[in-house]
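A.B. asks: What follows is a protein structure lacking sequence information:
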């Protein structure tokens, strides 16, 4: 039966999302509907869809509440192709802005809001440029597969990094190589990870470190969405990879230039190990109503 979906369009450094409120968990969009919503010619157009649902009303939210009783809201995130995703670094900042805008949550200065995701509970606070999300523990995972991409003359080794979702980071020689890539085509990984991965291509700035802050440029092909103007968790994975390659003298603070803007990445020690935080802007662009079949 057709129904009207009331939504808000939001973006973080050009990574854009369609968000809608469904506190009771009554609205279950199908993969076909999600693809229709995200279609840039026939729909609203977005890299993904985010449903705001109370954790208690979603099966995946039960694990979030068990981890942290303050995670009252769950970020139910779907890629543009209708597949579900564990986490989204830009999306969680935009989601926090949406919760506040809709009056669903409060975030006083100096406080954090706990948000449930399929990768675990993530805490978001305000920052000078918008919001900062503590993405928790990270790990090297996925080995070092060879990566082939259109207009990349020779396959390059990548570094697998997991920050709640899987990434493979590839270092390139210069800006010319980065600009030549055609990421409208899916990069090929060998061996191919069973669940796929986001693939980031990075170039160090010159100099790499300035005033104690590392600087890199990045483009990304996101699993389930294709090339996007930005990927928050991809920026984090890229900074972690370059720090690993640079050695023990590399800094823990990074600025990552993506086509849609600049993101901040910070590594820091917590009680359970090294965490990584992502900071950047979040903007709600417009509200609308979409008739869905």
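C.D. replies: Looks like it arrived, so ask away. Note that the coordinates shown come from a computational prediction; the quantities given were computed from them, not determined experimentally.
A.B. asks: rest of the way, CA atoms for contacts and neighbours
C.D. replies: Will do.
A.B. asks: so after the particular helix or strand that has residue 169 in it, what's the next helix or strand?
C.D. replies: Using DSSP states H and E, residue 169 sits within strand 166-171. Of the helices and strands lying after strand 166-171 in sequence (DSSP H and E), the nearest is helix 175-180.
A.B. asks: what distance separates the helix or strand following that following helix from the middle of the whole chain?
C.D. replies: Downstream of helix 175-180, the next assigned helix or strand under DSSP H and E is strand 188-190. With CA atoms, centre = their mean, to the nearest Å as the basis, strand 188-190 stands 21 Å off its chain's centre.
A.B. asks: about what we covered before: could you give the separation of the strand holding residue 169 from the chain centroid?
C.D. replies: With CA atoms, centre = their mean as the basis, strand 166-171 stands 14 Å off its chain's centre.
A.B. asks: Excluding its own residues, what touches it? List them.
C.D. replies: Strand 166-171 has contacts (CA atoms under 8 Å, 6 or more residues apart in numbering) with 141-142, 144-145, 147, 156-161, 196-203, 234, 237-238, 241.
A.B. asks: for stretch 286-293, same thing?
C.D. replies: By CA under 8 Å, 6+ apart, the residues outside stretch 286-293 that reach it are 1-10, 33.
A.B. asks: Try it again at 10 Å.
C.D. replies: 1-10, 18-20, 29, 32-34, 36-37, 43-44 (CA atoms under 10 Å, 6 or more residues apart in numbering).
A.B. asks: Skipping adjacent residues, who's closest to residue 134 in space?
C.D. replies: The shortest distance from residue 134 to any non-neighbouring residue, by CA to CA, 6 or more residues apart in numbering, is to residue 277 (4.4 Å).
A.B. asks: okay, pairing it with this:
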């Protein structure tokens, strides 16, 4: 539904901010007590690229205690209340967390000098975000197989059909707090030929739907040129996000794609990865977390680009 047919409701007259992380773009609003009524139709209208501001997602900055009453979250902790472009609520967004912290700092809601860290509430748990020289690094927490041990025998647990592929392809479903299904393709021609304006079909599909990542490995020579070492893996991906469509970048998708590729590669696979998305490059690193589980650290830039007041 277009904004010509939808009232802006409680957002009318408010200043919203537009920002992005490697081209994955978001609209932000500050609402500490979560008092605004954000129904799906309103969010979809704001995110509409023709009749609204246009974005892959909508993020409300609210206090964790307002979104999740009764929790033991510190009073000063901010919560990333994230919605997809269609208005549906999502558990987590890796690019969104980086952009969210950049929004909080540029709005003066927090102070975060280089080297400092802050904890952010999300529906996928509390995430620790550190400010780096070139952006932000996030401990995304542990990754896991959505379908449990079903993936361990042949490296796949589902099948994916997509426009541009003649046959279904085996895939691996990974949870990063939100669901992902990763497909390895043989060459960049197949990746470029995908028609991701149509949602891929996943069988069996995870209970809450899934994002779908298509992956091709990068040449070792390209990796060495960027890092000076071949101990860093590199992949190129395209992503179809549930509730959005194809996006220029997906932070949790980059993590899931690296996790699946690393699993397929076996014990010799590196712990550090460059993930090339249409909107830029993200860094993904696998580390041992304080819970003795394998955590994923996502690093990349974030930028605020402007403000708008809704009529």
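C.D. replies: Ah, there it is. Note that the coordinates shown come from a computational prediction; the quantities given were computed from them, not determined experimentally.
A.B. asks: And the residue nearest to residue 134 of the first structure? What does it align with in the second structure?
C.D. replies: Aligned counterpart of residue 277 of the first structure in the second structure: residue 297 (TM-score structural alignment).
A.B. asks: Kindly report the same for residue 171 of the first structure.
C.D. replies: Alignment note: residue 171 of the first structure maps to residue 184 in the second structure; criterion TM-score structural alignment.
A.B. asks: one step back: from the contacts of strand 166-171 of the first structure, which land in strands?
C.D. replies: 147, 156-161, 198-203 (DSSP state E).
A.B. asks: so where is the longest helix out of those in the first structure in the second structure?
C.D. replies: Counting residues, the longest helix in the first structure under DSSP state H turns out to be helix 232-246. Alignment of helix 232-246 of the first structure against the second structure: residues 251-265, by TM-score structural alignment.
A.B. asks: how much does the matching stretch stray from the first structure?
C.D. replies: Its matched residues in the first structure lie on average 0.4 Å from stretch 251-265 of the second structure after superposition (mean CA distance after the TM-score superposition for the first structure).
A.B. asks: Helices of the stretch 51-200 of the second structure, start to end?
C.D. replies: Per DSSP state H, counting those that start in this stretch, the stretch 51-200 of the second structure carries helices over the ranges 64-67, 94-106, 188-192.
A.B. asks: can you give me the offset of the shortest one from its chain's centre?
C.D. replies: Centroid separation between helix 64-67 of the second structure and its chain, computed with CA atoms, centre = their mean, is 22 Å.
A.B. asks: Onto which residues of the first structure does it map?
C.D. replies: With TM-score structural alignment as the criterion, helix 64-67 of the second structure aligns to 55-58.
A.B. asks: What residues of the matching stretch count as buried?
C.D. replies: 55-58 (16 or more other CA atoms under 10 Å).
A.B. asks: mind listing what the equivalent of residue 99 of the first structure over in the second structure touches?
C.D. replies: Residue pairing (TM-score structural alignment): residue 99 of the first structure is matched to residue 104 of the second structure. By CA under 10 Å, 6+ apart, the residues touching residue 104 of the second structure are 28, 30, 61, 78, 110-112.
A.B. asks: taking the residues you listed one by one, which sit in strands?
C.D. replies: Per DSSP E, those map to strands at 28, 30, 61, 78.
A.B. asks: which of the residues you listed tops the neighbour count?
C.D. replies: Most neighbours among these, by other CA atoms under 10 Å: residue 78, with 28 neighbours.
A.B. asks: looking at it, that residue is touching residue 97, isn't it?
C.D. replies: No. Assessed by CA atoms under 10 Å, residue 78 of the second structure is found out of contact with residue 97, at 11.1 Å.
A.B. asks: got any residues that touch both of those two?
C.D. replies: Contacts common to residue 78 of the second structure and residue 97, judged by CA under 10 Å, 6+ apart, are 120-122.
A.B. asks: Specify which member of these is nearest to residue 199 of the second structure.
C.D. replies: residue 122 (26.0 Å; CA to CA).
A.B. asks: Just give the closest residue to the equivalent of that closest one over in the first structure, not the sequence neighbours.
C.D. replies: The equivalent of residue 122 of the second structure in the first structure is residue 117 (alignment by TM-score structural alignment). Closest residue to residue 117 of the first structure apart from its sequence neighbours, by CA to CA, 6+ apart: residue 75 at 5.4 Å.
A.B. asks: Can you tell me how far the one you found is from residue 136 of the first structure?
C.D. replies: Distance of residue 75 of the first structure to residue 136 of the first structure, computed by CA to CA, to the nearest Å: 16 Å.
A.B. asks: now swap in residue 1 of the first structure and tell me
C.D. replies: Going from residue 1 of the first structure to residue 136 of the first structure by CA to CA gives 41 Å.
A.B. asks: just to revisit the earlier point, would you convert the shared contacts of residue 78 and residue 97 of the second structure into JSON lines that also reports neighbour count and distance to residue 178 of the second structure?
C.D. replies: Listed next are those as JSON lines, based on neighbours: other CA atoms under 10 Å; distance: CA to CA, whole Å:
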{"residue": "120", "neighbour count": "21", "distance to residue 178 of the second structure": "16"}
{"residue": "121", "neighbour count": "23", "distance to residue 178 of the second structure": "15"}
{"residue": "122", "neighbour count": "22", "distance to residue 178 of the second structure": "11"}
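A.B. asks: give the contact list for residue 89 of the first structure.
C.D. replies: 12, 15, 95, 122, 132-135, 163-165, 230-236, 277-280.
A.B. asks: Tell me the counterpart of it in the second structure.
C.D. replies: Using TM-score structural alignment, residue 89 of the first structure pairs with residue 94 in the second structure.
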